[in-house]
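Q: here you go, sequence then predicted model.
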Amino acid sequence: MEYDVVVVGGGPSGLTAAIRLKQLAAEQGRELSVCLLEKGSEIGAHILSGAVIEPRTLNELIPDWKEKGAPLNTPALADRFLYLTETESIQLPTPPQMHNAGNYIVSLGNFCRWLGQQAEELGVEIYPGFAAAEVLYHEDGSVKGVATGNVGTGKNGDEEGEPGIELWARQTIFAEGCRGSLTKTLFERFRLRDGADPQTYGIGIKELWEVKPEHHQPGSITHTVGWPMDTGTYGGSFLYHLENNQVAVGFVVGLDYKNPYLSPYEEFQRFKTHPAIRKVFEGGRRLSYGARALSEGGIQSLPRLSFPGGVLVGDTAGFLNVPKIKGTHTAMKSALLAADAVFAVLSANPEAIGQEATGYAEAFRSSWLHDELWRVRNIRPSFRWGLWPAMAYSALDTYLFRGKAPWTMRHKHADNEALRPAAEYTPISYPKPDGVLTFDRLSSVFISNTNHSEDQPPHLRLKDPSVPIAVNLATYAAPEQRYCPAGVYEIVGLEENAPRLQINAQNCVHCKTCDIKDPTQNINWVTPEGGGGPNYPNM
């Protein structure tokens, strides 16, 4: 199947790029074929975010979004920023980047479903349930398009299944989200990360609750730092009050943490037991659960954005504004800039294939997006000094230097290199879940509606099967059992003195944490069959 443009990924950036391309073509009276692939069973099925959205880019893309029924239903009304001890909460001044006047609390999944409708109305061909599994190349090395994975080949790949489809394009836009499986291969082939700092990541874990009306404050936004995290580990929480008595609660832990006994999932469950937090959920019920990694490195960790035949947009490149705790408007803006550059290349030479949209990087450097990310570039790296020194520096950087300090702090190490041997730490004793406020992993995965066909090749692959026991268990006490928020990794056979790693791939919520945090980078996350994974409602 041949198109002018193929977009890989149906998140905010992929949909924005597709919409913008169609808008540009319509303005010039041109025909432009655009296809978008989404590995989830529907647009929005795999979308997970807090989320508070800043409508700046949406105003640029679809100025009449209110009239068109965009699901931005809950204006942000009140901000609180709390420091938690084990029993107390202390209100701190809200950093200026975290002021949310003019923003909206949303379900990002529902927002993407609406964007998908806008794209289809413009003529974008959207194919949910199709996972791009391979990048295709021309003989000259430029990107030719992508191929979807084979279906029904059996666990060992030894059954005759349905072959995948090749989608050829003059330009391919990769919008896979954080730690994209195809984007990783592009990094290596085109050396896109040369000169950039290592990317650093966080894991965000979220639940959606229906709370009692008397506990509900539509438009209320609370962020916390402190307990249950130690001051040397980057992390914090959010509580966002949406419409219909719903509250989104989540916890983010920087994946540069050192203690192999730390469990981000258990820290989140423990956080909900704090007296200031527990009262919000008393008498309520949990509706949904999910987890997703996010790119936190900022502007110094951005790769090269274009290459012959394609571009990177959104969180697959790493446009998140960490101090603002927002990435939707930045991801969408990157996609706008990329679409403009791609369209310019296609228009300049209608017959050309495999050209590089170099105008994308130039447009980024002169955009408000570059300015926004540049001004906050030193805040996330400062947290390697610990919570209080980082907060003091962040205030200095924000109020005195106004983001224009004459230096740039660097990210020096990949997150997997930060993990220390288990012998240096004491195991953490986490409380047992009560099934009312706190829950175990399996019951959480159940309400994420996660499912994979059991008769398919594993999508969590070990480069060396001996490493989980010889290295991870021996040196780090098998940290994959704790950093995975879905119970995918399990050491069995310890009682028989024959330990082995059991991979419960059926549980995988596609958060990509294992691909990031595994200490020897022995775990390789590849895309499973299309339609597999979580099916998030209202997340």
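A: Thanks, I have it.
Q: only C-alpha atoms from now on, for both contacts and neighbour counts.
A: OK.
Q: now stretch 137-151: how far from the chain's centre is it?
A: 25 Å (C-alpha atoms, centre = their mean, to the nearest Å).
Q: mind checking the end-to-end distance for it?
A: The straight-line separation of the ends of stretch 137-151 (C-alpha to C-alpha, to the nearest Å) is 22 Å.
Q: repeat for stretch 358-370
A: Stretch 358-370 has an end-to-end distance of 16 Å (C-alpha to C-alpha).
Q: could you find the residue nearest the spatial middle of this protein?
A: Closest residue to the average C-alpha location of the chain: Leu294 at 3.8 Å, with C-alpha atoms, centre = their mean.
Q: was I right about that residue contacting Cys178?
A: Yes: applying C-alpha atoms under 8 Å, one finds Leu294 in contact with Cys178, separated by 5.5 Å.
Q: what sits in contact with each of these two?
A: Between them, Leu294 and Cys178 share these contacting residues under C-alpha atoms under 8 Å, 6 or more residues apart in numbering: Asp315.
Q: quick one: the residue nearest to the centre of the chain is in a strand?
A: Yes: assessed with DSSP: H, G, I helix; E, B strand; the rest coil, Leu294 lies in a strand.
Q: this is the other structure I want to compare:
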Amino acid sequence: MQRESMEVDVVIVGAGPAGLATACKLLQLAQAGEQELTVCVLEKGGEVGAHILSGAVFEPSALNELFPDWKEKGAPLNTQVTGDDVYYLRNSESSFKFPGPLVPRTMHNHGNYIISLGNLCRWLGEQAMELGAEVFPGFAAAEILYHEDGSVKGVATGDMGVTAEGEHKPSFEPGFEFHAKYTIFAEGCRGHLGKELISRFELDKDSDPQHYGIGIKEVWEIPEGQHKEGLAVHTAGYPMTGASYAGSSGGFLYHVENNQVSLGLIVDLGYSNPHISPYDEFQKFKHHPVIKQYLEGGKRISYGARAIIKGGLNSLPKMTFPGGLLIGCDAGTLNAAKIKGSHTAMWSGILAAESLFEALQAESPESEITEYSSRFNNSELYKELHQTRNFSAGFHKFGFWLGSALSFLEQNIFFGKFPLTFHDKSADHSQMKPAAECPQIDYAKPDGVISFDKLSSVFLSNTNHAEDQPCHLQLKDASIPIDVNLPKFDEPAQRYCPAGVYEVVEDSDGGKRFQINSQNCVHCKTCDIKDPSQNINWVVPEGGGGPNYPAM
């Protein structure tokens, strides 16, 4: 069946901070130059911001560049950071608070804001539309389109109204094609189209393997007497201590407005013990006195999870290819040492817009915007990422304490001009050891007050998928979960997924089968990253499916 199509100047895949910054800056440049450009932004979530999840302490540098009058325009930055507390949690009860001078400069948050990134993206979406962008929520880009010469032609959205068996329902609608002079991929961490581009064009051939964490987050409403608006708390150590855990895991708790706190745990996906459950580690984390003191008597109001890309500059792929650009966390511009990726994503989008506008001035635009690479390499964004390039590799190679010492030395003594560069050439999924070589972990049952079970948490994410549709969690080989992963790794998908998507079920005849509850999926992408056999391929479901985060 032939699909309808639309010709545009630029199509942007993803209405996150990178994609929306690109749209806004490009249209600002077009207005200043009295030119007309057609810019479309495709967003797989049911609305802009629905799939956005971040801590988030936000550095406003890129927003200042994009909209110097953002305060007057009503950008949702309402809570300025008033204090930084950084703790090392020794065990389940004790802790040590780092004196300010011992905290790496990258962890200082003076001038930053505690925000909902989802709300900021909603606001950026409004600004983009006011500038003339066409924003299409619920349009999941499912396929990259190529010209005969191999360059990117655009993208196609997925078909709607297809059954799990692949048959057309009465409501069937074919996907829609967007053809563009340039296609910008800004899907966020582990974008499935970005993954295809990196492989097809070998964009990572000169880079270290990428590294990831999973961030699990909740928002609570707490008693007024326990609330300290503007306080940002960061932790390291418990519960991720010991040789099984990768070194750069950590927790956070941010006091936002309206007597609410955002709290979460980032688990480095380079961990080795397949018995680890990041979700259950988060439940343990909340019971530590440093965290629990704020939650007691409070009420949990939302939950979500998202993978975080944290390899830094050493793992950054080439970001240009014939027909488009790969930007933001789709490429890996997050600054892990700061635990911040929103401002860096926006800066990558601003740089992309400047390169796009220049390229579009030509009568016959070049297929590949190679100028973007030099613009990036000469930018403040590159300088920032270069100064923190050793963060992830340092923790992976040397462990928590030596990695922390390296980070302090690099930032507080050498001020980002450390003369050595460290590399980590091992992929996160390859770190997992056989289950028989690792200690079992006995997680306590949730108490229903501070800690909770997975399914009640998934309910708070407002996740919804049409039941009768093709499964968006594709197995390359359906036999591997039971025949390989179960005997060797005790099938870790049962534990690394924070939404209860994967189960090993015993049938009536005593046999075991791998069950995928895809309707629970919160689109965190952890399975695509951490599966030790690299057998799971995450692709987009029907547009609009997935979580619907109100203010994450």
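A: Looks like it arrived, so ask away. Owing to the predicted nature of the structure, the values given are computational and were not obtained by experimental measurement.
Q: can you calculate the TM-score here?
A: Put the two chains on top of each other and the TM-score (TM-score structural alignment, normalised by the length of the first structure) is 0.98; 537 aligned residues with a C-alpha RMSD of 1.1 Å.
Q: coming back round to it: any idea how far Lys412 of the first structure is from the residue nearest to the centre of the first structure?
A: As for Leu294 of the first structure, its distance to Lys412 of the first structure is 18 Å (criterion: C-alpha to C-alpha).
Q: name the surrounding residues that touch stretch 128-145 of the second structure.
A: Stretch 128-145 of the second structure has contacts (C-alpha under 8 Å, 6+ apart) with 13, 20, 23-24, 27-28, 38-48, 125, 152-158, 193, 539-545.
Q: again, only this time at 7 Å
A: Identification of contacts with stretch 128-145 of the second structure by C-alpha atoms under 7 Å, 6 or more residues apart in numbering yields 13, 20, 23-24, 27, 39-48, 152-158, 193, 540, 542-544.
Q: stretch 410-429 of the first structure now?
A: If you take C-alpha under 7 Å, 6+ apart as the criterion, stretch 410-429 of the first structure is touched by 197-200, 255-262, 381, 475-477, 516-519.
Q: show me where the stretch 251-400 of the second structure has its strands.
A: 260-268, 299-309, 320-321, 324-326 (DSSP state E, counting those that start in this stretch).
Q: the first structure: matching residues for the first one?
A: To tie it back to what came earlier, the one meant is strand 260-268 of the second structure. Mapping strand 260-268 of the second structure onto the first structure (TM-score structural alignment) gives residues 246-254.
Q: average offset of the matching stretch relative to the second structure?
A: Here the mean offset of stretch 246-254 of the first structure against the second structure after fitting is 0.3 Å, by mean C-alpha distance after the TM-score superposition for the first structure.
Q: read off where stretch 179-188 of the second structure ends up in the first structure.
A: Under TM-score structural alignment, stretch 179-188 of the second structure corresponds to residues 168-177 of the first structure.
Q: so what touches the match of strand 260-268 of the second structure?
A: For stretch 246-254 of the first structure, the external contacting residues (C-alpha under 7 Å, 6+ apart) are 50, 201-211, 234-241, 264, 268.
Q: same thing but 8 Å
A: Outside stretch 246-254 of the first structure, the residues that touch it by C-alpha under 8 Å, 6+ apart are 50, 200-211, 216, 233-242, 264, 268.
Q: how far is it from where the chain is centred?
A: For stretch 246-254 of the first structure, the separation from the chain centroid amounts to 13 Å (computed by C-alpha atoms, centre = their mean).
Q: show me what Gly298 of the second structure aligns to in the first structure.
A: Gly298 of the second structure maps onto Gly284 in the first structure, by TM-score structural alignment.
Q: cool, Gln210 of the second structure as well?
A: Aligned counterpart of Gln210 of the second structure in the first structure: Gln199 (TM-score structural alignment).
Q: I'd guess that match is in a helix, am I close?
A: No: if the criterion is three-state DSSP, then Gln199 of the first structure is coil and not within a helix.
Q: wait, doesn't it sit right on Ile299?
A: No: using C-alpha under 8 Å as the test, Gln199 of the first structure is too far from Ile299 to be in contact (9.9 Å).
Q: what do those two both touch?
A: By C-alpha under 8 Å, 6+ apart, Gln199 of the first structure and Ile299 have these common neighbours: Gly318.
Q: which SS class is Asp9 of the second structure?
A: Secondary structure assignment for Asp9 of the second structure (three-state DSSP): strand.
Q: now do the same contact list for whatever residue of the first structure lines up with it.
A: Residue pairing (TM-score structural alignment): Asp9 of the second structure is matched to Asp4 of the first structure. Contacts for Asp4 of the first structure were tallied using C-alpha under 8 Å, 6+ apart; they are Leu32, Ser33, Val34, Ala169, Arg170, Gln171.
Q: quick check: the last one is in a strand.
A: In other words, Gln171 of the first structure. Yes: counting by three-state DSSP, Gln171 of the first structure falls inside a strand.
Q: tally up the residues packed near it, please.
A: For Gln171 of the first structure, the neighbour count with other C-alpha atoms under 10 Å is 31.
Q: next: the third one.
A: Summarising burial for Val34 of the first structure: neighbours were counted as other C-alpha under 10 Å, giving 25.
Q: right, and Lys286 of the second structure touches Val449 too?
A: No: look at Lys286 of the second structure against Val449 with C-alpha under 8 Å: they stay out of range, at 10.5 Å.
Q: which one of the two is surrounded by more residues?
A: Ranked by neighbour count (other C-alpha under 10 Å), Lys286 of the second structure and Val449 place Lys286 first, with 23 against 12.
Q: tell me who's in contact with the alignment partner in the first structure of that one.
A: Matched by TM-score structural alignment, Lys286 of the second structure corresponds to Lys272 in the first structure. Listed by C-alpha under 8 Å, 6+ apart, the contact partners of Lys272 of the first structure are Arg278, Leu437, Thr438.
Q: now do the same end-to-end measure for stretch 367-384 of the first structure.
A: This stretch, stretch 367-384 of the first structure, spans 29 Å end to end (C-alpha to C-alpha).
Q: out of everything not next to it in sequence, what's closest to Pro541 of the second structure?
A: Spatially, and ignoring its direct neighbours in sequence, Pro541 of the second structure is nearest to His472 (5.2 Å; C-alpha to C-alpha, 6 or more residues apart in numbering).
Q: pretty sure the one you found contacts Ser518?
A: Yes: counting by C-alpha under 8 Å, His472 of the second structure sits close enough to Ser518 to count as a contact (7.2 Å).
Q: what about those two, which has more around it?
A: Comparing His472 of the second structure with Ser518 by other C-alpha under 10 Å, the one with more neighbours is Ser518, at 23 against 17.
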